[in-house]
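> Got a predicted structure here, sequence first:
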Amino acid sequence: MAKLGFLGLGIMGGPMAKRLVAAKHEVALWSHSKGKAEALGGNACATPRAVAEASDCVFLCVGDTAMSREVIFGKDGLLAGAKKGLVIVDCSTISPKESRQMAEELSTSGIEFLDAPCTGSKGGAEAGTLTFMVGGNREVFDRVKPWFEPMGKQFYYCGASGQGLHAKLSQNMILGNLLQAFNESIVLSTKAGVPPELMLEIIENSAAKSGLVSLKAPLVFKRDFDPRFSVKWLEKDMQLMLDSAADLNVPVPLTALSRQMYRAAIAKGFGEEDICGSIRLLEDLAGCEVTTNQ
């Protein structure tokens, strides 16, 4: 049994923390939202500082870079309660540049820091089948890897601090652009009169086959936009991609356009819903709804 902590108990963080509790670890929990920590059965803490005081390793999964910095360095943050040698594992998708800076700042206090963003959405978090991309000290990762294992099945060590985040953003870049391509294609074919379920079958039996499309298309057809990965978070990730591309002088014109389409979907009120719900922006523009009416 390990003394672990977990901060951020949302769509992803909640099921991840639950997996650690179910693995019989002693888990200190904290969330901005009252009642979430108590519901998971671990040790509910009033502050991130209290989580650090009770833990040898703390995982966090929060929404953006500012939130990550606040729960680590803010008043009553992790650093305020950290013992020398504490390992902080940030599973959030945040700025690689800022993550590297946080690692440097923490190292001056004897705190180890790993960036370990994950992919697999809500279903993977619930099933414990997430894929983690890890940056930071390899020896530290090897030491704490057993504590990752209740939450995931694939673990990729990507290199120095920030490299896990670069890998995650590159993967999400494909996801975001691919989803936009699917949205355009299926709206076009549906308005032209091709039944959506037939179009999906054609895609599934062609070089355009995609795991993302296989997963999301049936949800679009059923008009099921309950959040597994929200539009607002994909748009945030795509901005991080653009920032990193600018830092590295890499042109990413397709990503820039896709990001604007997701921002437009947010402006239409779809930001809190699943990324597949972004199709409604194009449906509204085209005057066509993609549904099987089942």
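Right, received. Where do you want to start?

> all contacts plus neighbour counts: C-alpha atoms, from now on.
Noted.

> which residue ranges form the strands in the stretch 151-294 of the chain?
152-159 (DSSP state E, counting those that start in this stretch).

> check contacts around the spatially closest residue to E53 that is not a sequence neighbour.
Leaving aside its chain neighbours, E53 sits nearest to G81 (5.0 Å; criterion: CA to CA, 6 or more residues apart in numbering). The contact partners of G81, taken as CA atoms under 8 Å, 6 or more residues apart in numbering, are 48-53.

> Excluding residues flanking it in the chain, which one is nearest E70?
G77 (6.9 Å).

> Y156: which of the contacts of G81 is nearest?
Distances from Y156 to the contacts of G81, taken as CA to CA, are shortest for A52 (25.9 Å).

> Test my guess that that closest one contacts F6.
No. Contact criterion CA atoms under 8 Å: A52 and F6 do not qualify, at 9.4 Å.

> list residues touching both of these two?
Shared contacts of A52 and F6, counting by CA under 8 Å, 6+ apart, come down to V58.

> quick one: the helices in the protein?
13-22, 36-40, 48-53, 65-73, 78-81, 96-107, 121-127, 138-148, 163-192, 196-204, 211-222, 231-248, 253-267, 279-286 (DSSP state H).

> wait, which of these is closest to D115?
Using CA to CA, those put helix 163-192 closest to D115, at 6.0 Å.

> Can you give me the buried ones in that closest one?
163-169, 172-173, 175-177, 179-180, 182-183, 186-188, 190-191 (16 or more other CA atoms under 10 Å).

> coming back round to it: turn the helices of the chain into JSON lines, columns for distance to E273.
Shown next, in JSON lines, are the helices of the chain (distance: least, CA to CA, whole Å):
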{"stretch": "helix 13-22", "distance to E273": "17"}
{"stretch": "helix 36-40", "distance to E273": "20"}
{"stretch": "helix 48-53", "distance to E273": "28"}
{"stretch": "helix 65-73", "distance to E273": "21"}
{"stretch": "helix 78-81", "distance to E273": "31"}
{"stretch": "helix 96-107", "distance to E273": "26"}
{"stretch": "helix 121-127", "distance to E273": "13"}
{"stretch": "helix 138-148", "distance to E273": "28"}
{"stretch": "helix 163-192", "distance to E273": "15"}
{"stretch": "helix 196-204", "distance to E273": "21"}
{"stretch": "helix 211-222", "distance to E273": "12"}
{"stretch": "helix 231-248", "distance to E273": "6"}
{"stretch": "helix 253-267", "distance to E273": "9"}
{"stretch": "helix 279-286", "distance to E273": "11"}
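
> Use this one as the comparison:
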Amino acid sequence: MAMKKVGLIGAGLMGHGIGKNIVTKGYELTVLGHRNRAPIDDLIAKGAKEGKTPRAVAEASDVVFLCVTGSPQVEDLIYRKDGLLDGMKPGLIIADCSTAEPTSTKKVAEAVHAKGGRFVDVPMVRTPKEAEEGKLGLMTGGDEKTLKEIRPILDCFADTIIHAGPVGAGHTLKLINNFIAIGTAAVVAEGIAAGLKAGVDMKALNDIVMAGGARSVMFERIIKVPLADDDSAAKFAIDNARKDVRYYTNMTETMPLASPVAEAVHQTLVLGAAQGYGQRYVPRLVNLACSLNGIKL
């Protein structure tokens, strides 16, 4: 059966692009309204309808995408009064694009399945720019038959789709990916601060890193801060990065797996939040490192 009716909860920086690409490519879209009206109103102008509760979104949809901050928000949407479980119908698919803890993901999936629905985790990589362009990367966890059913919808907003395994595997892969990316950001920021303290020319640093083994996408994004005071290449808040790395260390602790580097990265992000950088984008870790060391940026 073709999936034609799509729900979206979480039309924020990433979710707006997802919703835009779904509704402009022929699907009926129902979005859950929230306080930030701009992305909701834009999607409505493009043809979407608004649901007043998660239950209403579920009742109007064949598949509902979640694009919220993390596991507490996902669990709230699932279990609350007038939540997704209250609107569950046989065969409804919940597809979670959020960055969540795998243990929570498996628990939520069991609750959805018990009510006759289906659950897959489809967390994403890349930035709001790629979301708007329909070029996100997805890691999928769950039943392959279910994922095949929603593949045409996923293709609306993603150009890279990797199947990681059963439910929870997508979120596991996402946490590892994010630790590597955020850990790299912390290392790059500290290295840039050292260069500034030593009087190194930032263009020279850029040129030599880009020519060798230290080159990375994250370096390319963060070096723009000292070169042009530009943090727009990584629109991801330090508070969200802190949450993701804590999810990662929670996961490794249950394995158990020693993760001393991740703990250090997490404390760097906690320090950033404590110093007032929580809502700033990750490239501003450079500003944090400079501030802590008395460096004028």
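Good, I have the coordinates. None of these values were measured; they are calculated from a predicted model.

> wait, what's in contact with the residue nearest to E70 of structure 1?
By CA under 8 Å, 6+ apart, the neighbours of G77 of structure 1 are 47-49, 70-71.

> looking at those, which has the most residues close by?
P48 (32 neighbours; other CA atoms under 10 Å).

> what's the matching range in structure 1 for stretch 9-18 of structure 2?
On structure 1, the counterpart of stretch 9-18 of structure 2 by TM-score structural alignment is residues 7-16.

> what's the span of that stretch, first residue to last?
10 Å (CA to CA, to the nearest Å).

> Could you do stretch 81-100 of structure 2 as well?
21 Å.

> just stretch 153-167 of structure 1 next, same as before
Using CA to CA, the two ends of stretch 153-167 of structure 1 sit 17 Å apart.

> corresponding residues in structure 2 for it?
By TM-score structural alignment, stretch 153-167 of structure 1 lines up with residues 159-173 in structure 2.

> follow-up on the earlier one: map the residue nearest to E53 of structure 1 onto structure 2.
So G81 of structure 1 corresponds to G87, using TM-score structural alignment.

> S244 of structure 1 now?
In structure 2, S244 of structure 1 lands on M251 (TM-score structural alignment).

> residues contacting its match?
Per CA under 8 Å, 6+ apart, neighbours of M251 of structure 2: 101-102.

> distance of it from A273 of structure 2?
Distance from M251 of structure 2 to A273 of structure 2, by CA to CA: 22 Å.

> follow-up on the earlier one: from the contacts of G77 of structure 1, which is closest to A39 of structure 1?
T47 (16.5 Å).

> got the contact list for the counterpart of I275 of structure 1 in structure 2?
Superposed on structure 2 with TM-score structural alignment, I275 of structure 1 falls opposite V282. Applying CA under 8 Å, 6+ apart, we find V282 of structure 2 in contact with 185, 231, 234-238, 241.

> and those residues as JSON lines, adding distance to G33 of structure 2?
Formatted as JSON lines, the contacts of V282 of structure 2 follow (distance: CA to CA, whole Å):
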{"residue": "A185", "distance to G33 of structure 2": "33"}
{"residue": "D231", "distance to G33 of structure 2": "29"}
{"residue": "A234", "distance to G33 of structure 2": "26"}
{"residue": "K235", "distance to G33 of structure 2": "22"}
{"residue": "F236", "distance to G33 of structure 2": "22"}
{"residue": "A237", "distance to G33 of structure 2": "22"}
{"residue": "I238", "distance to G33 of structure 2": "25"}
{"residue": "A241", "distance to G33 of structure 2": "25"}
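
> For the residues you listed, work out which two are farthest apart.
D231 and A241, at 14.8 Å, using CA to CA across the contacts of V282 of structure 2.

> out of these two, which sits in the more crowded spot?
A241 (23 against 19).

> That one touches A181, doesn't it?
No. Counting by CA under 8 Å, A241 of structure 2 sits too far from A181 to count as a contact (9.7 Å).

> Please report the distance of S55 of structure 1 from Q171 of structure 1.
Taking CA to CA, one finds S55 of structure 1 at 31 Å from Q171 of structure 1.

> Name the stretch among the helices of structure 1 that sits most buried.
By mean neighbour count, with neighbours taken as mean count of other CA atoms under 10 Å, helix 48-53 ranks first of those at a mean of 25.

> who touches that one?
5-7, 28-30, 45, 58, 71-72, 76-83, 86.

> now with 10 Å?
Applying CA atoms under 10 Å, 6 or more residues apart in numbering, the external contacts of helix 48-53 of structure 1 come out as 3-8, 27-32, 43-45, 57-58, 60, 70-83, 86-88.

> from the residues you listed, which would you call buried?
3-8, 27-31, 43-45, 57-58, 60, 71-73, 76-83, 86-88.

> Next one: the closest residue in space to K83 of structure 1 that isn't next to it in sequence from G136 of structure 1, what distance?
In space, K83 of structure 1 comes closest to E53 once its chain neighbours are excluded; the distance is 7.2 Å by CA to CA, 6+ apart. As for E53 of structure 1, its distance to G136 of structure 1 is 23 Å (criterion: CA to CA).

> R259 of structure 1 too?
For R259 of structure 1 relative to G136 of structure 1 (CA to CA), the value is 29 Å.

> and the residue of structure 1 most remote from its centre, what does it touch?
For structure 1, the largest distance from the centre (CA atoms, centre = their mean) belongs to G193, which lies 36.0 Å off. Taking CA under 10 Å, 6+ apart, we find G193 of structure 1 in contact with V187.

> How about A125 of structure 1?
11-19, 118-119, 131, 150-152.

> hang on, the earlier thing: distance of the residue nearest to K83 of structure 1 from A264 of structure 1?
43 Å.

> S244 of structure 1 now?
With CA to CA as the criterion, S244 of structure 1 and A264 of structure 1 are 22 Å apart.

> ditto for E98 of structure 1
Where A264 of structure 1 is concerned, E98 of structure 1 sits at a distance of 27 Å (CA to CA).

> swap in T129 of structure 1?
Taken as CA to CA, the span from T129 of structure 1 to A264 of structure 1 is 32 Å.

> ok, now D237 of structure 1?
15 Å.

> contacting residues around Y79 of structure 2?
For Y79 of structure 2, counting by CA under 10 Å, 6+ apart, the contacting residues are 54, 85-86, 108, 111-112.
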